[in-house]
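A.B. asks: Kindly generate the corresponding structure for this input.
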Amino acid sequence: MMLQIPEVLTKVQVAECLAILDAALWVDGNLTSGFQAALAKQNQQLPQTGEAARTVGAILLAALERNPLFVSAALPRTILSPMFNRYGEGMGFGDHIDNAVRRDPVTGQTLRTDLSATLFLSEPEDYDGGELVVDDLYGSHAVKLSAGDLILYPASSLHHVTPVTRGTRTASFFWIQSLVREDARRSLLLDMDVAIQRLSGTVGAADPSILALTGTYHNLLRQWAEV
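C.D. replies: Predicted coordinates for the structure are as follows:
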């Protein structure tokens, strides 16, 4: 499942975050890479435990907690402290698959990476190139979203960032351990939740069909959730 989640951050929040990030000290992105990633990666990152990353990360995490589509799609158990990268002209990131397990240097927690997320902080017209390209069973999907929008996709996906040829691409990226490990099950639960919300607006939340569907949703979640 690939899912675009619009307006996770408002334009005012994006501007606030960029002001903090632009004033921070960026480092070579390969300081945080494993051996294989380092062969393909050309970008800059913020130290994850630094003040700027933690301040902007807190803004982003608070926004995610308030976003019903993100919560419904990801069913988050643990969210890795957000990280931030920047691609200038000539920078990109070749094909790679994210690590299956990561340790959060901020919280000390270890999590299984079920889902990857990228939140765009630069407007698409401010740079050329820099598309996030994700491969799945249906082909390759190039993603370049408005500032404040987020793309959510399985962390097991092969993906890359095309080279930036003009301007600068700034984004946040992080991983989620979901309550439901399997992507197909998460997709089914999301479809059911969306259907419940739509039908509730038509026939009312107390309608017997809504109560039955809601019961089925929660019974499946009870069976599949890992807590």
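
A.B. asks: going forward, measure contacts and count neighbours with C-alpha atoms only.
C.D. replies: Noted.

A.B. asks: isn't there a strand covering Arg166?
C.D. replies: Yes - counting by DSSP: H, G, I helix; E, B strand; the rest coil, Arg166 is part of a strand.

A.B. asks: pretty sure Leu69 is touching Ile5, no?
C.D. replies: Yes - contact criterion C-alpha atoms under 8 Å: Leu69 and Ile5 qualify, at 7.0 Å.

A.B. asks: Following up with a second sequence; could you model it the same way so I can compare the two?
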Amino acid sequence: MLLEIPQLFSKAEVAQLRAKLDEEPWIDGNQTSGEMAATRKRNQQLDKDNPVAIDLGQLVMDRLMAHPLFVSAALPLQFYPPLFNRYEGGETFGYHIDNAIRSTAEGLVRTDLSTTLFLSEPDSYQGGELVIQDTFGTQAVKLAAGSAILYPSTSLHQVTPVTQGERTAAFMWLQSMVRDEGQRRMLFQLDQSIQALTASNAEQQEIFNLTGIYHNLLRRWSEL
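C.D. replies: So this is what the prediction gives:
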């Protein structure tokens, strides 16, 4: 499932984030790459231990966890904290699949889902599309600043060369409570249907029944 999380941050908030990020030193983006990915990756990144990056990463996670659409689709259990990268002057990241396991100070995280938060307006740079290949076909994503895209970490994906301007973004991985993509998708569709029925003042007993089915499926499929 490929899902846009629109307007996670307002334009004014993006400007504040960028002002803080732009003051920090950028390093070789291969700090967090696996051996194979490093052969395909040319970009810049904030050091993962940079205090500003850590603080802003926490802000991004807090905002995602407060967004009902994201929570419904991802069913997040734990994050690999957000990182910040930048592409310019032809920098790119060729087709790759993300590492299955990431290590944090709290332990290991299985990367079920990936999220990219765009922090540059799409008309401010050329190239830089996030191209994702999966069962939904090939999709080229280039969202407005402040919006995010959620997609399976199992997907083959790339960032095309940025030939003009500058593309800044946050990216992160998370482990879901439900490992299986198909099960997550069914739970998301069921939850969205329940919310739509609730908003339309549908029969309360039917909403009650569907909500019970949702929670019993989540109980059956979750890994808690």
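
A.B. asks: Quick check: TM-score for this pair?
C.D. replies: Once superposed, the chains reach a TM-score of 0.97 (TM-score structural alignment, normalised by the length of structure 2), with 224 aligned residues with a C-alpha RMSD of 1.0 Å.

A.B. asks: Ser176 of structure 2 pairs with which position in structure 1?
C.D. replies: In structure 1, Ser176 of structure 2 lines up with Ser178, judged by TM-score structural alignment.

A.B. asks: how much space between the closest residue to that match other than its chain neighbours and Val12 of structure 1?
C.D. replies: Of all residues not flanking Ser178 of structure 1 in the chain, Pro76 sits nearest, at 4.4 Å (C-alpha to C-alpha, 6 or more residues apart in numbering). Here the distance between Pro76 of structure 1 and Val12 of structure 1 works out to 26 Å (C-alpha to C-alpha, to the nearest Å).

A.B. asks: and if you look at Gln4 of structure 1?
C.D. replies: Taken as C-alpha to C-alpha, the span from Gln4 of structure 1 to Val12 of structure 1 is 20 Å.

A.B. asks: Need the three-state assignment for Met172 of structure 2.
C.D. replies: Applying three-state DSSP: Met172 of structure 2 is strand.

A.B. asks: so how far is Gln7 of structure 2 from it?
C.D. replies: With C-alpha to C-alpha as the criterion, Met172 of structure 2 and Gln7 of structure 2 are 17 Å apart.

A.B. asks: Neighbour count for these two, which is higher?
C.D. replies: Met172 (20 against 15; other C-alpha atoms under 10 Å).

A.B. asks: Now that that one has come up, it's in contact with Leu83, right?
C.D. replies: Yes - under the criterion of C-alpha under 8 Å, Met172 of structure 2 makes contact with Leu83 at 6.3 Å.

A.B. asks: could you pull out the helices for structure 1?
C.D. replies: 11-22, 35-40, 51-65, 68-74, 183-203, 208-224 (DSSP state H).

A.B. asks: list the contacts for the residue nearest to Arg181 of structure 1 when sequence neighbours are not counted?
C.D. replies: For Arg181 of structure 1, ignoring the flanking residues on the chain, the nearest one in space by C-alpha to C-alpha, 6+ apart is Asp114 at 6.4 Å. Each residue near Asp114 of structure 1 by C-alpha atoms under 8 Å, 6 or more residues apart in numbering is listed here: Ala100, Pro154, Ala155, Ser156, Trp175, Ile176, Gln177, Ser178, Arg181.
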